[in-house]
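> Here is a sequence together with a model predicted from it:
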Amino acid sequence: MPRKQLILASTSPFRRQLLARLGLPFESADPAVDETPLPGETPEASALRLSEAKARAVSALFPDALIIGSDQVACLDGQVFGKPGDHGKAVRQLQTMRGRSVNFFTGLCLLDAASGRAQLRGVPTRVHFRDLTDIEIENYLRREQPYNCAGSAKSEGLGIALIARIDGEDPNALIGLPLIALCDLLRTENISVL
């Protein structure tokens, strides 16, 4: 039986790099989904909803494929930290998170476009930030410019210096694509990575 086409519903270079580690052929597609949380929606529910929405957004283009969608939300004391978009917002995010523990929740969806069946997983990661000075925050932001990353910290780069400890089941989840959970979901679709 031929293997189904695998699509990553993301333009993120970080997610593409992570998925490439599995050695499976795949294509990427831009889901162009509005990532605004719904009123009263929890961060976890938002990440799961958006991961599925991203996968479904490209399903018409790939009606026989398996489509991977992923979304991440950072949350501290009920406050959601999305992609800052600019320097000022990134400074404020990191100032708020310094010396604190932040939950980064990554939603993952594997959608069988032919059947419409979606498998969802949520992967929490607890990130303990160092008690950073304003100068350290400025130096980091000037060097890394992580304005497209939830919580303004790229752990796969210099952002690791902001972090005192990471607690979670999959280090890849913090970068944006939980590969351990994805391997489980792929196995249920009879796609073996090995």
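The structure has been received and is ready for your questions. Numbers count the residues shown, from 1 in each chain.

> hey, let's count contacts and neighbours off CA atoms from now on
Will do.

> Determine the longest helix present in the chain.
Scanning the chain for the longest helix, with DSSP state H as the assignment, gives helix 43-57.

> let's bring in a second model and compare:
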Amino acid sequence: MLQSPPPPCNLVLGSTSRYRRDLLGRLGLPFEVAAPAVDETPLPEESPHALALRLALAKARAVAALRPEAIVIGSDQVADLGGQPLGKPGNHERATAQLRRMSGQTVIFQTAVAVVCQAMGFEQVDLAPVQVRFRSLDDAEIERYLRAEQPYDCAGSAKSEGLGISLLDAIDSDDPTALIGLPLIRTCRMLRAAGLVLP
């Protein structure tokens, strides 16, 4: 007897980030991953926090348009240095330049999360800013760090969950996983509001 395929999962992470996937996995909920088709180019004069909020919501909406019955999570993070957005460096040279700029500075990592379910008409978005104070860094320690961890896919060129913590003087946040890429306290709050039962 042929078995029918399992019903589609009703929770979807609209992100291909392995960091967000690992964080969401902590909640013990079954979920799928879908890549959102969203242009991440900042708008003219757009502030880093506005950019993060817009992109998180755009990602959730893009996936929800394809999966209207699902509860979709979208998230985005923008490193904010004095009101200027810092993106993912992508390579060693740009990461070196970013860390030189951030040396001795306070950077706000604007981490936004959105939850959307088209079928329910549900939509929420929130921001979890994280203040990170970098130590004064010399070129030798920047080079050692980048060679060791190669954080070229991370906004701000440092992984606080790894060796990057050694570059910092302080982290100030009310949602501890926000700096890694998904603020789980806010995410849980929104998922409960959307009707999911969390363990």
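Nice, thanks for sending it over. All of these numbers come straight from a predicted model, not from anything done at the bench.

> TM-score of the superposition?
Put the two chains on top of each other and the TM-score (TM-score structural alignment, normalised by the length of the first structure) is 0.95; 192 aligned residues with a C-alpha RMSD of 1.4 Å.

> follow-up on the earlier one: which residues in the second structure does the longest helix of the first structure align to?
The alignment of helix 43-57 of the first structure onto the second structure (TM-score structural alignment) spans residues 48-62.

> corresponding residue for R143 of the first structure in the second structure?
Using TM-score structural alignment, R143 of the first structure pairs with A148 in the second structure.

> Is that match in a helix, a strand, or coil?
Secondary structure, DSSP: H, G, I helix; E, B strand; the rest coil: A148 of the second structure is helix.

> what's the burial count for it?
11 (other C-alpha atoms under 10 Å).

> One more: T187 of the second structure?
The tally of other residues near T187 of the second structure (other C-alpha under 10 Å) stands at 23.

> cool, G14 of the second structure as well?
Neighbour tally, G14 of the second structure, other C-alpha under 10 Å: 29.

> ditto for C117 of the second structure
Using other C-alpha under 10 Å: C117 of the second structure sits among 24 other residues.

> Distance check, it against L11 of the second structure.
10 Å (C-alpha to C-alpha, to the nearest Å).

> Show me the common contact partners of these two, please.
Jointly contacting C117 of the second structure and L11 under the rule C-alpha atoms under 8 Å, 6 or more residues apart in numbering are 70-72.

> got the buried residues for stretch 151-164 of the second structure?
151-159, 164 (16 or more other C-alpha atoms under 10 Å).

> how about the helices of the first structure, start to end?
Using DSSP H, helices in the first structure cover 13-20, 43-57, 87-97, 134-144, 171-175, 179-188.

> and Q79 of the first structure, which of these is closest to it?
For the helices of the first structure, the distance to Q79 of the first structure is smallest for helix 43-57, at 8.9 Å, taking C-alpha to C-alpha.

> List of residues touching that closest one?
For helix 43-57 of the first structure, the external contacting residues (C-alpha under 8 Å, 6+ apart) are 8-10, 31-33, 35, 37-38, 67-75, 80, 105-111, 113, 118, 120-122.
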